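> sharing a model that was predicted from the sequence below.
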Amino acid sequence: MLRWLMALALWVPGTALAQGVAPIVPVAGEPSGAACRQVGDMPFVTFAPDSLQRLGEIGLGRTEIFQLMRETSIPETGGCWAEPAGNFDSQLISVGMSQWNYGTGSLQPVLKAWKKALRGRFGRTRKSLAPVYGKLLFSRDCLARPVRDKCRAGILAAHGTDGRLNAALFGELTAIFESDAMIQIQADTYVALLEELRLDLLRVFKGQPITMRKVRWAMDTKIQQGFFPADEDLARLRGKLAKMPEAERWQRLRAIFDWYRASASTIDQDGVGRDWAWNAAAWNCMIDKGRIDPEAYEMLHLTYIRSRTAIGNSGRWQALTFERRAKIILGVGSVSGKVDGNCG
């Protein structure tokens, strides 16, 4: 299974950046086996009709939901439903298409939901899919939020000297998260996030059309930082933008790109080394060629005020958070060395 050196885009409340730690970033070289079960529309997955009705208000149906899940999974798991990662980012275990983890407490509810869904089949299924570590993973100590010391010690003992999961735990987590029942739980959890996102979108962009660009941007923000600018901050920013002389319009945006470039080139920003120079040149070129529309202009400013408050590892990922969302907004960008679009 493909492992990624740095996350590219989208993904639940309480994940790493929202809690002030590093983002969920799989490490190359974790134990890996045959091709993983890929995220996509699974016919057995169902969605509650009332959820679909509410999400339809922001243009999301079954096709769009699976499309967003796929987009979320690409940077987090290389498109896999499982792809577990170890404690390299102090999250103990991260697993699933949105990389739920013990460290921030986002994994425990997913495991509990799977246990509940299996009902009388749980014990038998757990022993079949996770004969070595299943008892530990579903122990009271590991389902507690935060996990207790006994759980932490057991999980860390299942890591190699390189800090990666051993093959047995990697395989058992993969088996659980690629199972039909857990895929349904992952889909349910993701739809619950989308329902929260709907309310966020209607607040942040009150009175504006909700475009797919806004949905994708909001999903990335929600997954990686957990929340959006407060109403007070939105009002302040929009008030300043409304009063800004036209002659300053592009100078102000270039200043944001300069902030990104300067931050990305410092010694303690990670995940952007292959990207920042290309991005800075391409995005300034887009200004020169008049390719940034009003919606993108405002969203870039919203991205700036949120990215500068990414506090994980004392701000280590601020440039990365900006470039991920700028790429979503502009449709042009390089993230983890993957280039999409161009200035031309």
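Received it, and whenever you're ready, just let me know what you need.
> contacts, neighbours, all on C-alpha from now
Fine.
> what helices or strands is the helix or strand containing Leu201 leaning on?
Applying DSSP states H and E as the criterion places Leu201 in helix 180-204. If you count contacts as 3 or more Cα pairs under 8 Å, 6 or more residues apart in numbering; DSSP states H and E, helix 180-204 packs onto helix 49-55, helix 107-118, helix 212-225.
> quick one, the helix or strand just after the last one and helix 180-204 angle?
Scanning forward in sequence from helix 212-225, with DSSP H and E defining helices and strands, the next element found is helix 231-243. Here the directions of helix 231-243 and helix 180-204 differ by 50 degrees (axes from the mean of the first three to the mean of the last three Cα atoms, to 10 degrees).
> take this one as well and set it beside the first:
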Amino acid sequence: MRKWLIGAALLLVPGAALAQAPSRAPCREVSETPLIRVDPESAARLAEIGLDRARIFALMRETSIPETMGCWAMPVGNFDSQLISVGMSQWNYGTGSLQPVLKAWVHGFGSRRKFKRELKRIAPAFGKLLFSKDCLAIPVKDKCRQGVLAAHGADGKLNPTILAELTAIFESDAMLQVQANAYVALLEEVRRDLLRVFKGQPITWRKVRWAVDTKIQQGFFPGDEDLARLRRKLAAMPDAQRWARLRAIFDWYRASSSTIDQDGVQRDYDWNWRAWNCMIDAGRIDSEAYEMLHLTYIRSRTAIGNSGRWQALTFERRAKIILGVGSVSGKIDGSC
């Protein structure tokens, strides 16, 4: 499962936008935007792990691709029982991740009067519901749930009016700043995680990208005890077993992907399994990637969202980052 932070850790469902939106309508795309401010103190800390402004926005863009096809908004409805998911990281009502984002946008106006004026301008039909006490509660109240469900069409998708209003809110300049603030807060947490998980090791760009994806999907990393146990086993492993052990992880991924209740991987897993095994045969997996694949395995096998429905997808996304080769959501990068 995905996770995001604005003050508290909050779970989301991976690839929500992709599940409802096979093709992307024109949108305001996630990219380096001059109007967005990055807090100087945060920027200084992130520079310690090699993240300047350009790389922060590159990571933001990379995150948005599987979540919203690169858009700042892309609202979707209740297909995953989360009522509404919206924003470049698909925050949602169901898990309580959307409410802090909406509250942050409200607070940015400085006065209730300015907020109400803007809401009336861009969300006259559903703004009052979306920002009601019932909808800002965690969990949402029944009156909110019923109101949101009533805003769905017969096809189970959001009706065009609420879709347009949510898009207008999340594509607004002020909401772009709110989303960027949330992402920078995430990166600050990722920095602390990286320094713990890879203590004493160089923090490479590959590790940063891997850690961001892990944080978004699952929220946290293996604990110190699990890290120590895994590294003891890897250190003691005979060289003759080295590649067989990694192939076993790839086999786990392929077998999981083949089962009836794994989603998001059907177009990808067979290609990935063949390409990644080919990389072993070609000697193209270095020691850093080898350890990171094992770290990904022990975290992906504990992905619990929808009773483990996304375990194979969590592994697939991060393995592609680690190896630079892979297919995710039917998009192939690299080759053996």
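Perfect, thanks for sending it. Here the structure is a predicted model, which means the values were calculated and not measured.
> quick one: TM-score?
Counting by TM-score structural alignment, normalised by the length of the second structure, the TM-score of this superposition works out to 0.95. Behind it: 332 aligned residues with a Cα RMSD of 2.0 Å.
> which of the helices and strands packed on helix 180-204 of the first structure sits most buried?
Sort those by mean neighbour count, taking mean count of other Cα atoms under 10 Å, and helix 212-225 sits at the top with a mean of 23.
> all strands of the stretch 51-200 of the first structure, in order?
Assigned strands in the stretch 51-200 of the first structure, in chain order: 94-95, 100-101 (criterion: DSSP state E, counting those that start in this stretch).
> which one of these lies closest to Ala187 of the first structure?
The minimum distance between Ala187 of the first structure and those falls on strand 100-101, with 12.7 Å, by Cα to Cα.
> mean shift between the closest one and the second structure?
Strand 100-101 of the first structure differs from its equivalent in the second structure by a mean of 0.9 Å after superposition (mean Cα distance after the TM-score superposition for the first structure).
> neighbouring contacts of that strand?
Outside strand 100-101 of the first structure, the residues within contact range by Cα atoms under 8 Å, 6 or more residues apart in numbering are 12, 15, 91-95, 106-108, 110.
> would TSV of those with distance to Gly56 of the first structure be doable?
Shown next, in TSV, are these (distance: Cα to Cα, whole Å):
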residue	distance to Gly56 of the first structure
Val12	20
Thr15	26
Gln91	34
Leu92	36
Ile93	34
Ser94	31
Val95	29
Ser106	26
Leu107	28
Gln108	29
Val110	25
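> can you tell which of the helices and strands packed on helix 180-204 of the first structure is closest to Asp162 of the first structure?
It is, among these and with distance given as Cα to Cα, helix 107-118, at 23.1 Å.
> helices or strands next to that closest one in the packing?
Secondary-structure packing of helix 107-118 of the first structure (3+ Cα pairs under 8 Å, 6+ apart): strand 100-101, helix 140-143, helix 180-204.
> at 10 Å what do you get?
strand 100-101, helix 122-129, helix 140-143, helix 167-177, helix 180-204 (3 or more Cα pairs under 10 Å, 6 or more residues apart in numbering; DSSP states H and E).
> that one maps to which residues in the second structure?
Aligning helix 107-118 of the first structure against the second structure (TM-score structural alignment) gives residues 98-109.
> next: stretch 191-200 of the first structure.
The aligned range for stretch 191-200 of the first structure is 184-193, by TM-score structural alignment.
> returning to what we had before: tell me which of the helices and strands packed on helix 107-118 of the first structure is the most buried.
strand 100-101 (a mean of 28).
> how many neighbouring residues does the residue nearest to Ile49 of the second structure when sequence neighbours are not counted have?
Among residues not flanking Ile49 of the second structure along the chain, Ile203 sits closest, at 6.2 Å (Cα to Cα, 6 or more residues apart in numbering). Residues lying near Ile203 of the second structure (other Cα atoms under 10 Å) number 16.
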